[in-house]
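Undergrad: What shape does this take:
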Amino acid sequence: MDKRFSEMNKEELRTAIAQLSEKARRAEQMGMVNEFAVHERRIALAKSYLLNPEDYSPGTLYEIEGDPGSSFVIDYMNGTFAWGFRNGNETIEAFPISMLMKKEQQ
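TA: Reported below is the predicted structural model:
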């Protein structure tokens, strides 16, 4: 039976990320876009469990990995997910914290 990412230790998470990366690479080579996207999202989620959610704080401006020029402001945290608003929109969205990069406020 497979473990959830939240039940894995750091070494198990790294192994899972490596396995998912290999699956994503194969899916990309075979042109399986949807499968590739699923693996990429699972990798981002697994990487989030290697980070400390306390390093991410509400009101801070971040850029979303894979979406250059975007801005994301955290409204609140729920585990390894940050909930907030992208590009000033009024619709709340959630991202795994591994997808957020601190952005310099301008």
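Undergrad: C-alpha only now, for contacts and for neighbours.
TA: Fine.
Undergrad: now the longest helix anywhere in the chain, how far from the centre of its chain.
TA: With secondary structure taken from DSSP state H, the chain has its longest helix at helix 10-29. The chain centre lies 14 Å from the centre of helix 10-29; the measure is C-alpha atoms, centre = their mean, to the nearest Å.
Undergrad: again, but for stretch 45-58
TA: In terms of C-alpha atoms, centre = their mean, the centre of stretch 45-58 is found 9 Å from the chain centre.
Undergrad: Now show me the structure for the sequence below, then we'll compare the two:
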Amino acid sequence: MERRYSEYSYGELHSEVAELTEKARKAEQFGMVNEYAVYERKIIMAKAYMMDPKEFEPRTVYQIEGDPAHTFYVEYMNGVFAWGYRINLTGQRAGDKEEALPISMLGKQVKN
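TA: Just a heads-up that it's a prediction; the model follows:
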């Protein structure tokens, strides 16, 4: 039975990220797009557990790694997930539904 990332030590998470990165590289080389995407998602999750959720503040806007067309407004934190919504380049809320992003997807805080 696989363990949850929340049960891993920092060192174990670091090793897991390195292993997943190598697997993702190989999948990309062989053109296995779906497998590559799965490894990328796992890397994002493992990295989230290596971060401190206290570094992210509710009611604050952050850049989104890999999505320069949007920022993310954090309404509240729940573990390693930031709950809120995306904001497009015009400053409008993108979509009606609240979503959760792993904190590893959040970049720098956006100054208002």
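Undergrad: if we can go back for a sec, tell me which strands and helices the longest helix of structure 1 is in contact with?
TA: Counting contacts by 3 or more C-alpha pairs under 8 Å, 6 or more residues apart in numbering; DSSP states H and E, helix 10-29 of structure 1 packs against helix 33-48.
Undergrad: tell me which residues of the helix it packs on are tucked away?
TA: For helix 33-48 of structure 1, the neighbour count (16 or more other C-alpha atoms under 10 Å) marks F36, H39, E40, R41, R42, I43, A44, L45, A46, K47, S48 as buried.
Undergrad: which residue sits closest to the fifth one, ignoring its sequence neighbours?
TA: What it means is R42 of structure 1. Nearest residue to R42 of structure 1, sequence neighbours excluded (C-alpha to C-alpha, 6 or more residues apart in numbering): L20, at 7.6 Å.
Undergrad: The one you found is in contact with I43, isn't it?
TA: Yes: taking contacts as C-alpha atoms under 8 Å, L20 of structure 1 lies within contact range of I43: 6.4 Å.
Undergrad: How about the contacts made by the residue mapped onto E98 of structure 2 from structure 1?
TA: Matched to structure 1 by TM-score structural alignment, E98 of structure 2 sits across from I92. I92 of structure 1 is in contact with W83, G84, F85, R86, counting by C-alpha atoms under 8 Å, 6 or more residues apart in numbering.
Undergrad: So which residues make contact with stretch 7-25 of structure 1?
TA: F5, E35, F36, A37, H39, E40, R42, I43, A46, K47, Y49, L50.
Undergrad: give me that answer again for 10 Å
TA: Applying C-alpha atoms under 10 Å, 6 or more residues apart in numbering, the contact partners of stretch 7-25 of structure 1 are 2-6, 26-33, 35-50.
Undergrad: And that stretch, what's buried?
TA: Within stretch 7-25 of structure 1, the residues that count as buried by 16+ other C-alpha under 10 Å are M8, L13, R14, A16, I17, L20, S21, K23, A24.
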